[in-house]
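# predicted model and sequence below, questions to follow.
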Amino acid sequence: MAVSVPVDGEGFLVNRDDWSEELAAELAREDEFEMTSQVMDFIREARSMYDNDGVVPPIRIFAKKQGVSTKDLYGIFKKGPMKLICKWGGLPKPTGCV
């Protein structure tokens, strides 16, 4: 099933206002990842931090605020935790992320 809203070549939302929790789960499924309540909590928190600060939080700061280690995040997401959190969360691609 294809995502029903415009995304860029890497699957990031073109329009942040298109985001919803249902869409986040759909985007994760397209990446062969099953959305969990923990991951949705991470996404909500990253969106809140972005709304407050205007930037995607660096992984170390994000992990510390969530009470987890960066290793924990990599254990959950396997690769590029902040990139996936931002992609599924309708946020811009993190800087320093290739």
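Okay, I see it.
# C-alpha only now, for contacts and for neighbours.
OK.
# okay, which residue is most central for the protein?
Nearest to the geometric centre of the chain sits Ile85, at 1.5 Å (C-alpha atoms, centre = their mean).
# helix or strand: which one has it?
Here Ile85 sits within helix 81-88, counting by DSSP states H and E.
# any chance you could list what contacts that helix?
For helix 81-88, the external contacting residues (C-alpha atoms under 8 Å, 6 or more residues apart in numbering) are 11-13, 23-25, 27-28, 39, 42-43, 46, 56, 58-59, 73-74, 77, 92-94, 97.
# got it, and stretch 2-16?
18-19, 23, 26-27, 30, 86-88, 90-93.
# return the member of those nearest to Ala63.
Cys86 (14.0 Å; C-alpha to C-alpha).
# the closest one: how many residues sit nearby?
Residue neighbour count, defined by other C-alpha atoms under 10 Å, stands at 23 for Cys86.
# re the thing from before, among the contacts of stretch 2-16, name the ones in helices.
Leu23, Glu26, Leu27, Glu30, Cys86, Lys87, Trp88 (DSSP state H).
# ok, structure two:
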Amino acid sequence: MATTEIARHLTVEGRDIALDPEGYLVELADWSPAVAERLAAEEGLTLVDEHWEVIEVLRDFYARFEQAPAMRPLVKAVGLALGPEKGRSIHLMRLFPGSPAKVAARLAGLPKPANCL
């Protein structure tokens, strides 16, 4: 099994949280809502209910399929879980600017989605 390179640590609620060079958690078990809030702050985001809805969909997707979804499966999963208005790329881009699948997965404490550059 390959070891993941640790680039830096965050201190959240007195715990050291290891991050890889791209800012993803090294240990998925280190995730908590407080960790998500701290990672979001680094992205310049303040998490509101709409963010948490998507994070919950992502964590459920990962629990079921053991991978973080790339953009197309993310849009589909959000649409199925939250309705067609929220399951649109434009909605996800507004919530998670840049690369929604990557940013949302990072905040949800998941690995980088496959097929995301």
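That came through, no problem. Everything numeric in this text was worked out from a predicted model, so none of it was measured.
# ok, the counterpart of the residue nearest to the centre of the first structure in the second structure to Arg15 of the second structure distance?
When the second structure is aligned by TM-score structural alignment, Ile85 of the first structure is paired with Ala104. Distance, Ala104 of the second structure to Arg15 of the second structure, by C-alpha to C-alpha, to the nearest Å: 22 Å.
# one more: Val103 of the second structure?
22 Å.
# quick one: which of these two has more around it?
Val103 (22 against 11).
# buried residues, stretch 63-78 of the first structure. List them.
By neighbour count on 16 or more other C-alpha atoms under 10 Å, the buried set for stretch 63-78 of the first structure is Ala63, Ser69, Thr70, Leu73, Phe77.
# please, where are all the helices along the first structure?
21-30, 37-53, 59-66, 70-77, 81-88.
# of the ones you listed, which stretch is the most buried?
Of the helices of the first structure, the one with the most neighbours on average (mean count of other C-alpha atoms under 10 Å) is helix 81-88, at a mean of 24.
# that helix: average distance to aligned residues in the second structure?
With mean C-alpha distance after the TM-score superposition for the first structure, helix 81-88 of the first structure departs from the second structure by a mean of 0.7 Å once superposed.
# map Pro73 of the second structure onto the first structure.
That one, Pro73 of the second structure, aligns with Ile61 by TM-score structural alignment.
# if you could redo that for Trp31 of the second structure, that was the one I meant.
Under TM-score structural alignment, Trp31 of the second structure pairs with Trp19 in the first structure.
# residues contacting the aligned residue in the second structure for Cys97 of the first structure?
Under the alignment (TM-score structural alignment), Cys97 of the first structure pairs with Cys116 in the second structure. Contact partners of Cys116 of the second structure, counting by C-alpha under 8 Å, 6+ apart, are Ala70, Ala101, Lys102.
# likewise Met40 of the first structure?
Glu21.
# state the distance from it to Cys86 of the first structure.
11 Å.
# for Lys71 of the first structure, same thing?
18 Å.
# got it, and Ala24 of the first structure?
10 Å.
# which neighbours do those two share?
If you check Ala24 of the first structure and Cys86 against C-alpha under 8 Å, 6+ apart, no residue is contacted by both.
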